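Asker: Predicted coordinates and the sequence they were generated for:
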Amino acid sequence: KELVFYFHDIIYNGKNARNATSAIVGSPAWGNKTNLATPNRFGDVVIFDDPITLDSDLRSTPIGRAQGLYLYDKKEILTAWFGFSFVFNSTQLKGTINFAGADDIMKTTRDLSVVGGTGDFFM
């Protein structure tokens, strides 16, 4: 069975506290917590609590939340490591899908490992 979900990450930039769904909680000495570090965002750690929708429109009704963190872990290229859960509590879906792994952000198609699930997604 194939499931297609979208999660919408709006990083805090110092001016959008009301709409932000993620925030930089750690940064390298040359970075700060309102702008991602350069080059390649290396050393930034971001936490998030993003809405999940069934289409790419941010204004669509959320069916759950994506909650977790990602960190930028390479100096040479833009890449990140993610650890997060899709948390569903709707009439359609209940439970979690848990993800962990490296994300080669520059690739057109990317995969993250599903490492577990609960409720409707129990493995």
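Answerer: In hand now; what should we look at?

Asker: alpha carbons only for contacts and neighbour counts from here, please
Answerer: Will do.

Asker: how many other residues sit next to residue 91?
Answerer: 7 (other C-alpha atoms under 10 Å).

Asker: can you check residue 106 too?
Answerer: Quick note: residue 106 (other C-alpha under 10 Å) scores 10 neighbours.

Asker: ok, now which ones touch the residue lying closest to residue 99 once chain neighbours are set aside?
Answerer: Sequence neighbours aside, residue 114 is the residue nearest to residue 99 in space, at 4.5 Å (criterion: C-alpha to C-alpha, 6 or more residues apart in numbering). By C-alpha atoms under 8 Å, 6 or more residues apart in numbering, the contact list for residue 114 reads 97-100.

Asker: ok, and here's another one to check against it:
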Amino acid sequence: MASFLTSIMVSLYLALIIPATVSASGTFSKHFAKTELTPTVRKITRLHFYFHDIVSGKNPTAIKIIAPKNSFGMTAMIDDPLTIATKPGSTVVGRAQGLYALASQHDSALLIVMNIAFTYGKYNGSELSVMGRNRVLDAVREMPVIGGSGVFRFARGYALANTVRYNPKTGDAVVQYNVTVIH
């Protein structure tokens, strides 16, 4: 009988006292009115830069992390410089950091998952996140911008990519990006 009463008392304590203590100590979540969360003035920003994907040499900016026997599934980690001109020595405005993987068995299509981290000018410290399908043999490829941080908080938009230069011997490439975002 004593163990039954002890069980009841412990159960009541757990059911009544602990939830009251937890709710008094803080809030897990809070709902905001749409006007509190969404900026009242939205901006459209258009960005233009060049992506230098260097897989050869002593200091590659893209390295294979998965290299299967056939090309399907090949995955590379990237930390590619983004510049204002096609020349590698031109002003670096940021880095493309993430990965790409050959995700199609039937054509040359990559899965792109990358953050565009800006390191120069008024966008320094801000980022855009791009994720999507990149059919590398198409003249122009469109990928979604799915988010951002800093100046680009709540960003959404698209990135258009076209290859400016590709070296089939080394695999190195320069890709022009035109990015349009609403933020």
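Answerer: Received, thanks. Predicted model only: the values in this text are computed from it and were never measured.

Asker: what TM-score comes out when they're superposed?
Answerer: Comparison of the two superposed chains (TM-score structural alignment, normalised by the length of the first structure) gives a TM-score of 0.82, and 109 aligned residues with a C-alpha RMSD of 1.3 Å.

Asker: ok so, going back, same list, the contacts of residue 114 of the first structure, but as a markdown table with distance to residue 107 of the first structure and secondary structure please.
Answerer: Compiled in a markdown table, the contacts of residue 114 of the first structure are given as follows (distance: C-alpha to C-alpha, whole Å; DSSP: H, G, I helix; E, B strand; the rest coil):
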| residue | distance to residue 107 of the first structure | secondary structure |
| --- | --- | --- |
| 97 | 23 | strand |
| 98 | 22 | strand |
| 99 | 18 | strand |
| 100 | 18 | strand |
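
Asker: Are we agreed that the residue nearest to residue 99 of the first structure is in a helix?
Answerer: No. Assessed with DSSP: H, G, I helix; E, B strand; the rest coil, residue 114 of the first structure is strand; it does not lie in a helix.

Asker: distance of the alignment partner in the second structure of it from residue 3 of the second structure?
Answerer: Alignment note (TM-score structural alignment): residue 114 of the first structure maps to residue 145 of the second structure. Applying C-alpha to C-alpha, to the nearest Å, the value for residue 145 of the second structure to residue 3 of the second structure is 61 Å.

Asker: can you check residue 88 of the second structure too?
Answerer: 77 Å.

Asker: Tell me which of these two has more neighbours.
Answerer: Per other C-alpha under 10 Å, whichever of residue 88 of the second structure and residue 3 has more neighbours is residue 88, with 15 against 8.

Asker: Which parts of the second structure are helices?
Answerer: Secondary structure of the second structure (DSSP state H): helices located at 2-12, 18-25, 34-37.

Asker: possible to save these as JSON lines with distance to residue 58 of the second structure?
Answerer: Below are the helices of the second structure laid out as JSON lines (distance: least, C-alpha to C-alpha, whole Å):
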{"stretch": "helix 2-12", "distance to residue 58 of the second structure": "66"}
{"stretch": "helix 18-25", "distance to residue 58 of the second structure": "55"}
{"stretch": "helix 34-37", "distance to residue 58 of the second structure": "47"}
